[in-house]
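**Q** have a look at this fold, sequence not included:
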């Protein structure tokens, strides 16, 4: 049975929360009095559906059921988790939290507040221990960080349960154990923002020039190493201690104006808004969101390939889901096994707007790798010094994959013995087979550099499948070579 998340407040952040839970298989109820809320939520979901699947190397779960509630009571009824994302007015938030807890006093309630402390939100609550801060970052459906800020009223058991819930939807819960206004990340952002306002006001730089300074230099470093690790490298071989000795005295120089705030008057607003319009006004907000999301996917995928930073969160999320996804995909052994489900992503498309050739091979590799994991030849097996190596592949292109197509990869064992594994793979879109691949793999002792018999445990899982598949019709095209006619 699907779990349910209640999202109270469906603005930019609330809509992102709804997408994050919905696309990870949760049912979601949204409450927002804005008559345009349904349209806005669906616009956010369209962007999320376009980008979030690109971060996973496994098929994303079946999308949950989205409903729009007419009252707080309807929204939170039977909810397993509640996220409050209403405007940043303390008394308003307290009132909303009271109404939530009148119906669901023991359900965890996270607040998306970017500034209030949990103890402030807990004042007057029916069950203060169920209320905490869960502060995400936009877009919530892509960026993994969520700051979990607690007070002494929050029991460790609840905090652990909340962190596990958020990890299950692919987020990185950072537990901030000591309350502070604006938490951690927004305090850092506020410092940069304040200095940027001075630079614009004093005519030193435009909004575009400040953005260029960030995205062409330290923003790229921060995306994968943060602040302190970046500066550790800047210290050279002597590390952080040398960096502090070299640059520490500069802290006394009057470079910044962080303790001063410029007059936030109409003139400053007009100056910044006008420059921003000239910088980015040729794009709609939705276009900018899609550009942002596409760029984030590329950066996050690169980090995932290297198992680093936010990319490690994505890889860990895949690993948490892998066994369950694989078990759900594998059906009867007496038919080709569906081993992979994929979606054609923007990076898979060539200049003809079709799925590029390398991605058919990638799809086949995903299918074969899933099968090898299924029979026990997983990364632990490889770490022990043995693996299956592909020694021959023949591919036939029978159709064209296009952006957004959902594909399945199925595998039929043609022959197997102690050393050899001969398989036939179909990459399909629904009933249409887009490509077939015939592969021969050899089991290898990697240290010796030669073939050898597979471990008994591997053969115990492989051979019953091979025997079951022996009765299947031989696929059309098996044994063909390039240019050979069928029939």
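**A** That came through, no problem. Just so it is clear, the model here is predicted, and its values are computed rather than measured. Numbers count the residues shown, from 1 in each chain.
**Q** CA only for contacts and neighbour counts going forward, please
**A** Noted.
**Q** hey, where'd the strands end up in the stretch 101-250 of the chain?
**A** In the stretch 101-250 of the chain, the strands defined using DSSP state E, counting those that start in this stretch lie at 109-111, 131-136, 145-149, 172-176.
**Q** what sits up against the first one?
**A** Pointing back at strand 109-111 there. 81-85, 130-135 (CA atoms under 8 Å, 6 or more residues apart in numbering).
**Q** would you map the helices across the stretch 201-350 of the chain?
**A** 207-213, 219-225, 228-234, 240-247, 266-280, 285-305, 310-329 (DSSP state H, counting those that start in this stretch).
**Q** hold the first one in mind and look at this next one:
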């Protein structure tokens, strides 16, 4: 299987169905890929179903109807059945080197010749893990972060015998399901992200061990401070900004001496029974009796909302989500008529778009101002068709909307496909009467209509003037072409209280 084929896998085998394995299953299934999972836990089906339900809720909020039809999930009776016809295998076994080496060799023996194995290990070296395999070149580390179905980062690290093709295939697979691939240049225990996390974790243990701060206070120090910046700028870019106009060099000269002071204790304290009990008690107090699933949903909602905010800025993980949304939308597109073309029913197609995250309100519907925006954009398509595009406006003339009436008849949610279909009802030397219908999805459910009256103006003088003859003729041609259509339902409506 080439790296190009790797981006079009049909089935994934997952070995190990704990928190990470179930998270992988959810990400693959909800991106339209079939999964076969093996775990000897008798509760594996119930636990996996709970994780997938949470993931479905979160990813539906994140990507809406841009998500493809779900893949299937089956529960294999043994390891061999899980990987036998898989194009890609994700191993998520417990972090025991001896167990992974033995079972990876078994997967290698049972999987198809073209398959690749990605190991979810958070720190074991791939050179050791592939040591029992007959085809060690087919193993690569693919280390994710919890929750796997929402956090995009995956670290890829090859061992001494991992082929470049295997790394490329793994990268293509992970990219296909909306992840950000971070290539680890050299094998190192803990890779990149976990080494950074471990440094913070070790210092946090000292702060608790020495009675300086509680678990809750340490989390507050992160989530109300640096953690907010880390989510979109990391460490080095944050410090670069702290250096002002002179950047990182100035920052290091200014703060470098203090960084050499022995503030931290990077070798962790001994994890005694007493320290374990202290941390566990403080963690229970911090949780405040709220159960696991409730916290998982809260975590997922916060991650989705943060991703939407970053997506609106096309930055950090929001940039990854935006790119994946575009990939999902392109994959789901069928051949569609071009914007500005005349449909079989005689109306002009003026808008065709999925609903974007920045258009969603607190009810998770298309927000009110976006109806006006989309209808306004649709009117611009009509104006372009009669010769009143951007160049015409720049030359000093335009059409001004002088009256608008919008009816809200239904709802559109994130990812729903919407179209605006437009009719030019009437036109004369100075006026243009336009009627739009907005429809949702393949069923073309009408969710809104807009009626506009526009007047042709000399923009500099701010007064109405006749449109050029060629423009009048183009507008009248649209009216004539649509004259046989029945009057639009709702045209001429007005708002009035019942008598």
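**A** Thanks, I have it. Keep in mind it's a predicted model, so treat the numbers as computed, not measured.
**Q** map residue 248 of the first structure onto the second structure.
**A** Matched by TM-score structural alignment, residue 248 of the first structure corresponds to residue 256 in the second structure.
**Q** er, residue 24 of the first structure actually
**A** Residue 24 of the first structure maps onto residue 31 in the second structure, by TM-score structural alignment.
**Q** so what's that match up against?
**A** Listed by CA under 8 Å, 6+ apart, the contact partners of residue 31 of the second structure are 67-71, 177.
**Q** where is the longest strand in the first structure?
**A** strand 432-445 (DSSP state E).
**Q** in it, what's buried?
**A** For strand 432-445 of the first structure, the neighbour count (16 or more other CA atoms under 10 Å) marks 433-445 as buried.
**Q** repeat that for stretch 348-368 of the second structure.
**A** Those buried within stretch 348-368 of the second structure under the rule 16+ other CA under 10 Å are 348-352, 354-357, 359-360, 365-367.
**Q** any chance of the residues you listed in a markdown table, with distance to residue 392 of the second structure too?
**A** As requested, these are exported to a markdown table (distance: CA to CA, whole Å):
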| residue | distance to residue 392 of the second structure |
| --- | --- |
| 348 | 21 |
| 349 | 22 |
| 350 | 19 |
| 351 | 21 |
| 352 | 24 |
| 354 | 29 |
| 355 | 30 |
| 356 | 30 |
| 357 | 32 |
| 359 | 29 |
| 360 | 33 |
| 365 | 35 |
| 366 | 32 |
| 367 | 31 |
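**Q** kindly indicate which of those residues lies nearest residue 208 of the second structure.
**A** Closest approach to residue 208 of the second structure among these (CA to CA): residue 357, at 40.9 Å.
**Q** which position in the first structure aligns with residue 314 of the second structure?
**A** Here residue 314 of the second structure is matched to residue 307 in the first structure, going by TM-score structural alignment.
**Q** what sits against the equivalent of residue 43 of the second structure over in the first structure?
**A** Matched by TM-score structural alignment, residue 43 of the second structure corresponds to residue 36 in the first structure. By CA under 8 Å, 6+ apart, residue 36 of the first structure lies in contact with nothing.
**Q** measure residue 36 of the first structure to residue 42 of the first structure for me?
**A** Counting by CA to CA, to the nearest Å, the separation of residue 36 of the first structure from residue 42 of the first structure is 10 Å.
**Q** name the SS class of the counterpart of residue 86 of the first structure in the second structure, please.
**A** Here residue 86 of the first structure is matched to residue 93 in the second structure, going by TM-score structural alignment. At residue 93 of the second structure the chain is in coil, as set by DSSP: H, G, I helix; E, B strand; the rest coil.
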